[in-house]
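> pasting the sequence and the predicted model now:
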Amino acid sequence: MAATPVWSVDPRTGKQREQVAVEATPQDVDRAVRAAHATREALADRGARIAFLRTAAALLDEAAGAVVEAADAETALGPGRLTGELARTGYQLRAFADAVEEGTYLDIRIDRADPALTPPRPELRRYKIPLGVVAVYAASNFPLAFSVPGGDTASALAAGCPVVVKAHPDHPATSELCASLLRRAAERSGLPADVVAVVHGFDAGLELIRHPLVSAAGFTGSIRGGRALFDAAAARPVPIPFHGELGSLNPVVVTEAAAAERAEEIGAGLAGSVALGVGQFCVKPGLVLVPEGAGGDRLTGALAKGLGETEPGVLLDHRMRENFVAGVRERTALPGVAAPVTPGAGGEHTVGAGFLTVSARSLVEEPERYEVLLEECFGPVTVVARYADPQEAGAVLERLSGNLSATLQVSAAEGEGAPGPAAELIGTVTALAGRVVVNGWPTGVAVAPAQHHGGPYPAATSHSTSVGGTAIERWLRPVAYQSVPEALLPPELREANPLGLPRRVTP
């Protein structure tokens, strides 16, 4: 059987650019996984891992022009956006190198033996070890930061886990270029190149999740695709952890006091957040609860102005464009739904930003009819639901599933603790989301130690984060050593602490 070619496609025209690879066969996937598995012992060297991550960041910086050019040609995200994303990618790699060097991620705990306790306590020493080969499924909307050299890959390598990436079909040339840079960085750091590998093709993705030597997986993408892989991971003879970031509506609630105080500012900010990256951010606000009345009218007027002035943009591929146009059409066909600025096809290859309006009462009283309005529509559109009172807004929130983010827009007085719905809303949205934003916008996820990018299902399939320092925890498991002689302990747990690692000791 002839190999199936993998083509790079220009989303601005829909035309094929070049063939960059072929789809991996089951034999190709098996070879890649086994080669990665064979590098585990070499990757156990913390010093080599640190050098590797920092060298990878340096090589990406050196090749910035070529990387940004390739990514723009395949995604139409633009050099400005992609230059920023590349900087974020390099920062992630360096941050995880720093984390490995510092050592807290090992979570070393030592409990001294105490025979006087009831019951007596033996000597216990605990730390975390890498799981093994990690399968990473690259994202469409972040060809760098959530793809081959992205956070899943960086955190898994930092943990000591080799990585096999299933490249996204929207940017195969970028994936191959970044993989070559990572593999070169590995060799320069004294590691085998096979600590990172890339495979292409839908079937290859299924083979990868089922391979017996794959120990965990990370995914960023749709609910449908992520759930299929999650189920496959659970159905294996030996199930494995599957850390998937799936879909999110990212609700926004504007209090009546906030709308009265700064409606125009909120409307303009909302327009920018909805249209950012042509609406292709996983934390794009997809539902906005706005009060009825003059403040709400001023807010939607400012939103209409902001989105009405937004130039049409190109989505990542034509399939996504077709889905966006169809999704908007389905939503606008519902009774009572209006489109003050109509989103949809902006040209042969582009889409225009816009928003829809509906009464919150409809969402509460006829949930089945309006169910689609409470589902993510990938692209530059949001749904504004006008509520009559805070109880009605709360009733809408109760109908939502898990989200990556939830945002509150409150007045200055409410932010200082003045009586109002803000305090109650904080508790409500905390139950819905992994990140709560007040008087800001969820688009833009800072890479920081305290960051959490995840949330209740379907935002994520686990309670871990795919962004920030604690993302490394996904690829580790704890082991406790009880009454083990010093000579038999791993260096990380020996009494003299020869590696100088931080540890918590209970006398």
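Structure received.
> can we go C-alpha only for contacts and neighbour counts from here?
Fine.
> in the longest helix belonging to the chain, which residues are buried?
In the chain, taking DSSP state H as the definition, the longest helix is helix 79-102. Neighbour counts over helix 79-102 (16 or more other C-alpha atoms under 10 Å) mark 79, 82-83, 85-101 as buried.
> quick check: next helix or strand after it?
Sequence order places strand 108-111 as the next helix or strand after helix 79-102, per DSSP states H and E.
> now for that next one, which elements pack on it?
strand 124-130, strand 503-506 (3 or more C-alpha pairs under 8 Å, 6 or more residues apart in numbering; DSSP states H and E).
> what is the longest one packed up against?
In terms of contact count using 3+ C-alpha pairs under 8 Å, 6+ apart, strand 124-130 is assigned the packing partners strand 108-111, strand 476-482.
> what's the closest of the ones you listed to residue 162?
Shortest distance between residue 162 and the helices and strands packed on strand 124-130, using C-alpha to C-alpha, is found for strand 476-482: 12.4 Å.
> and here is the other one:
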Amino acid sequence: MLNGTHLVAGEWLGSDETFENTPIDGKPDRFAAGTVELVDLAARGAAASFPSYSATTGKERATFLRKISAELEARREEITQMGVRETGLPLGRLNGELSRTTGQLELFAAHIEAGAHLDLRHDPALPDRQPLPRPDLKLVQRAIGPVAVFGASNFPLAFSTAGGDTAAALAAGCPVVVKGHSAHPGTADLVAQAVAAAVTAQGLHPGVFSQVQGGSRAVGQAIVQHPLIKAVGFTGSLVGGRALFDLCASRPEPIPFFGELGSVNPMFILPEALENRGAEIAAGWGASLVMGAGQFCTNPGLAILVGGPQAETFVQDTVGALAQTASQTMLTDGIAEAFRKGTADLANTVGVDTAVSEPVVGREAAPSLFRTSGKNWLANEILGEEVFGPTGVVVIVEDMVEMHKVANALRGQLTCTLQIDAQDYELTKPLIPILEQKAGRILVNGFPTGVEVCDSMVHGGPYPASTNFGATSVGTMSIRRFVRPVCYQNMPEELLPAV
């Protein structure tokens, strides 16, 4: 059952203004809209809970995370069916995403239970050292304080209410205030109920988790500017993310804004791989482009290859692969409209040829494909911008020299992909140092739309892929965003933190 209200420090509170979700069928549900006043209550509740919650042991927080996972599993059918209704994503995708959500909660639980996040260091005192003695020095990572998390439109579970940012912050010992995404408020409502049940079951301070739904831009601005919020996790558009990033930086006390903002995720196809596996790569690329209606931040929207007969065959093979895909429902009317405009802008750019294009009807979008030359791509900045949806651009370069020019001209990316065979290794070696400066993840002979949640994963990159190139929003290393090192000098054992 939906509450239709906001979870604020253990209480379900309404507001005067309301809004509706936009289900793919049936009558919409109505929800209380967020307000600046609710944000203030949530932030104050989070701050009040911080002393007790940050003092819990890793084992205690691990038990809490596992309890959230169990509460989500208990509500699996209700949550996934609501997710399908609100987003148009298939049930299989939502079930997989819920499993990823519970899985990363379990992963963080094991990580903090083992103390792997603490980075404990000790330099014992050297009282007899000359010319000066050394004091006793101990270092440990400590929670930074209340964290704001913005739900993502394209991942109603894994990157939203109880998703990766929330899991990492709670694992670190930080209370969380979630700004629910208006694209799936019903799903967020049900997930918040699961978290609330876990908070109660573990006897934690109720301010450890709050969720404020919907509302105007002022609500999001109030969250990032609230003086009690100490960091922000965000997944969304470049325009919206950059605006919030600037607000965080302009605060009297600036705070870190960990924003994942977008990427075209280029794929470089080298000559031998193109000759030996062109058809296979085209089929795989086409499938990756249309997965989830192309609504993945790691959607590989750019393919760069040297011109010639194999390149022409590759384009036609990709056209054939895309032709087998029917239209798909996009997440929201706004995303569908942005996709319509983005593909129209590509089609109208000088020097760009349209290989596949179908009109967007309502929220239904079919795949599209464009091609251009390396020279034209380098001359048109718009060709390097993300079009969120099932679309790709083939860039035909004259030679490897021009391929390097394209690589050097790229803005920051989440991923870069290399399609190579053994005979391409020598040509590949000069590309790798370039791509290391462009992306957080470089992959070989695959497609980037699968992001493994594990210790080694990096989901981030240079701006504008993310606002902090040293951070990741996926994997256990993401906990580092919400802790900071504290050094204790000559601190008596009795006064040190329990860890």
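Arrived safely. Just so it is clear, the model here is predicted, and its values are computed rather than measured.
> give me whichever of the helices and strands packed on strand 124-130 of structure 1 is most buried.
strand 108-111 (a mean of 19; mean count of other C-alpha atoms under 10 Å).
> onto which residues of structure 2 does it map?
Across structure 2, the stretch matching strand 108-111 of structure 1 (TM-score structural alignment) is residues 120-123.
> stretch 469-482 of structure 1 too?
Stretch 469-482 of structure 1 covers residues 476-489 of structure 2 once aligned (TM-score structural alignment).
> for the matching stretch, measure first residue to last.
Distance across stretch 476-489 of structure 2, first residue to last, is 29 Å (C-alpha to C-alpha, to the nearest Å).
> quick one, helices of the stretch 151-300 of structure 1?
Here the stretch 151-300 of structure 1 has its helices, by DSSP state H, counting those that start in this stretch, at 151-159, 172-188, 202-210, 223-235, 256-275, 294-308.
> likewise the stretch 301-450 of structure 2?
Assigned helices in the stretch 301-450 of structure 2, in chain order: 309-323, 333-347, 374-379, 400-409, 425-428, 431-436 (criterion: DSSP H, counting those that start in this stretch).
> which one, of those, ends up nearest to residue 209 of structure 2?
Once the helices of the stretch 301-450 of structure 2 are compared by C-alpha to C-alpha, helix 333-347 is nearest, at 29.1 Å.
> as a quick check, tell me the outermost residue of structure 1.
residue 116 (48.6 Å; C-alpha atoms, centre = their mean).
> compared with structure 2, how much does stretch 79-96 of structure 1 deviate?
Aligned to structure 2 and superposed, stretch 79-96 of structure 1 gives a mean residue distance of 0.5 Å (mean C-alpha distance after the TM-score superposition for structure 1).
> matching residues in structure 2 for that stretch?
So stretch 79-96 of structure 1 is aligned with residues 91-108, judged by TM-score structural alignment.
> give me the contact list for the matching stretch.
Stretch 91-108 of structure 2 is touched from outside by 62, 65-66, 68-70, 72-73, 76, 80-81, 83-84, 155, 157-158, 162-164, 167-168, 171, 453-454, 475-476, with contacts defined as C-alpha atoms under 8 Å, 6 or more residues apart in numbering.
> can you select the buried ones among these for me in PyMOL?
Entered in PyMOL, the line below selects the buried ones among the contacts of stretch 91-108 of structure 2, by 16+ other C-alpha under 10 Å:
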select buried, resi 62+65+66+68+69+70+72+73+76+80+81+83+84+155+157+158+162+163+164+167+168+171+453+475+476
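> chain center to stretch 185-192 of structure 1, what's the gap?
28 Å (C-alpha atoms, centre = their mean, to the nearest Å).
> now do the same contact list for the aligned residue in structure 2 for residue 240 of structure 1.
With TM-score structural alignment as the criterion, residue 240 of structure 1 lines up with residue 255 in structure 2. Contact partners of residue 255 of structure 2, counting by C-alpha under 8 Å, 6+ apart, are 230, 231, 232, 248, 249.
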